[in-house]
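1. I would like the atomic coordinates for the input below:
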Amino acid sequence: MVLIRSVPLKADTILIYVRHIVSFLVGIGFIYIGVDHFLDPNWFKPIVPNIIGFPMFWVLLSGLCEVILGFLLILPKSRRLAALGLVLLLIVLYSANLNMWINNIALDGIYLSHTWHTVRAVIQILLIFIALWLGEFIPFTRGKKR
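-> Next up, the predicted model:
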């Protein structure tokens, strides 16, 4: 019979587990949406800003970046690099969301209200901060004892 001793976890240890779980969930989310860029690229094409042209290329490239960065985010050894890549990708890709908002572009015949566009902008900002936190660009613990 094996007895398992209950050991209280330190706050830093709990944060490490939380970071791994959040990295996995966010990584899976990016992989999922990235794969969707390949399964239904025509859905994403309308929001690519006309000024950059070649919407199919940008949809597929952004999907590939999302898949790769999603996988890299899950792996602890590549998490910091992936987090930085995701921050940059989220900033660049917001141009598509902004294009959709400014030009009132419908997806599947659905126009989003200003409220929903605002919610999307807030989510984008939150994802940037989450990526910065996951990559430890934002302090990960409450402070180190000296």
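
2. From now on I want contacts and neighbour counts done on CA atoms only, so please keep to that.
-> Noted.

3. What residues does the spatially closest residue to residue 62 that is not a sequence neighbour make contact with?
-> Excluding its sequence neighbours, the residue lying closest to residue 62 (Cα to Cα, 6 or more residues apart in numbering) is residue 34, at 7.3 Å. By Cα atoms under 8 Å, 6 or more residues apart in numbering, the residues touching residue 34 are 62-67.

4. To compare with the earlier structure, here is another sequence to fold:
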Amino acid sequence: MIFFLALLVLTVLAWLAGRLGVVSLRQGRACMRLALALALMFFGADHLLVPERYLPMIESWLPHPELVVGLTGLCEIAGGLGLLIPRLRRAAGAALGVYFIAVFPANVHNALQGLNVQGLPASDWYYWVRLGFQPLAVWWALFCSGLIDWPRHHRPGSATGTAAHS
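-> Here you go, the predicted model:
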């Protein structure tokens, strides 16, 4: 949930920067994309810099847990960078959607084990609530990359499409 809190804070800051004219982020989708990219790059770097924080989250049957933590960090950084490059944005969004689904079993593992991970709340409820946010992460990646428009609704015959919102 710390990841989602970071997403929300970064989205609001990006939106405010656009409103103040500091940057030209006028669309909500662009704010969400920037927030997701920054959050992914930050937490991806954290995977690489403080891997021991993430090792308890890796299931024991997986070989080379340090490598798994490092690879997930690199995936997050690559996904974040991909969202910022217009020609890679849609591919990055699709890959991130798959990534967020792929890490769901680790989040289930965390909830079932009741882990106490450095930097995360020590309450069991935290991991269970966090599971509910996983579909939001998938949607966020797909929406901000322009792969889906839901919940935006366009009138039939409207000239706007997903490309117009990228």
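
5. will you turn the contacts of residue 34 of structure 1 into JSON lines that also has secondary structure and neighbour count?
-> What follows is these, written out as JSON lines (DSSP: H, G, I helix; E, B strand; the rest coil; neighbours: other Cα atoms under 10 Å):
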{"residue": "62", "secondary structure": "helix", "neighbour count": "19"}
{"residue": "63", "secondary structure": "helix", "neighbour count": "24"}
{"residue": "64", "secondary structure": "helix", "neighbour count": "19"}
{"residue": "65", "secondary structure": "helix", "neighbour count": "17"}
{"residue": "66", "secondary structure": "helix", "neighbour count": "27"}
{"residue": "67", "secondary structure": "helix", "neighbour count": "23"}
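
6. Quick test: list the members of those that are still contacts in structure 2.
-> For the contacts of residue 34 of structure 1, the contacts that persist in structure 2 are 62-67, with contact defined as both residues aligned by TM-score structural alignment, their matches' Cα atoms under 8 Å.

7. For those residues, give me CSV that also has distance to residue 50 of structure 1.
-> Below are these laid out as CSV (distance: Cα to Cα, whole Å):
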residue, distance to residue 50 of structure 1
62, 16
63, 18
64, 21
65, 21
66, 22
67, 24
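
8. farthest-separated two in those?
-> 62 and 67 (8.7 Å; Cα to Cα).

9. Can you report how many residues neighbour residue 28 of structure 2?
-> Number of residues near residue 28 of structure 2 (other Cα atoms under 10 Å) recorded here: 16.

10. Please read the previous query as pertaining to residue 53 of structure 2.
-> Other residues close to residue 53 of structure 2 by other Cα under 10 Å number 16.

11. Pretty sure it sits against residue 70.
-> No. Counting by Cα atoms under 8 Å, residue 53 of structure 2 stays clear of residue 70, with 11.7 Å between them.

12. Now do the shared contacts for the two.
-> Residues touching both residue 53 of structure 2 and residue 70 (Cα under 8 Å, 6+ apart) are residue 47.

13. hmm, back to that, can you tell me which of the contacts of residue 34 of structure 1 lies closest to residue 114 of structure 1?
-> Among those, residue 62 lies closest to residue 114 of structure 1 (Cα to Cα), at 24.8 Å.

14. how about the closest one, what does it touch?
-> Counting by Cα under 8 Å, 6+ apart, residue 62 of structure 1 makes contact with 34, 37, 89, 93.

15. Trace it over to structure 2, please.
-> Applying TM-score structural alignment, one finds that residue 62 of structure 1 aligns to residue 72 in structure 2.

16. One more: residue 113 of structure 1?
-> Under TM-score structural alignment, residue 113 of structure 1 pairs with residue 124 in structure 2.

17. can I assume its match is in contact with residue 114?
-> Yes. Using Cα under 8 Å, residue 124 of structure 2 is in contact with residue 114, at 5.2 Å.
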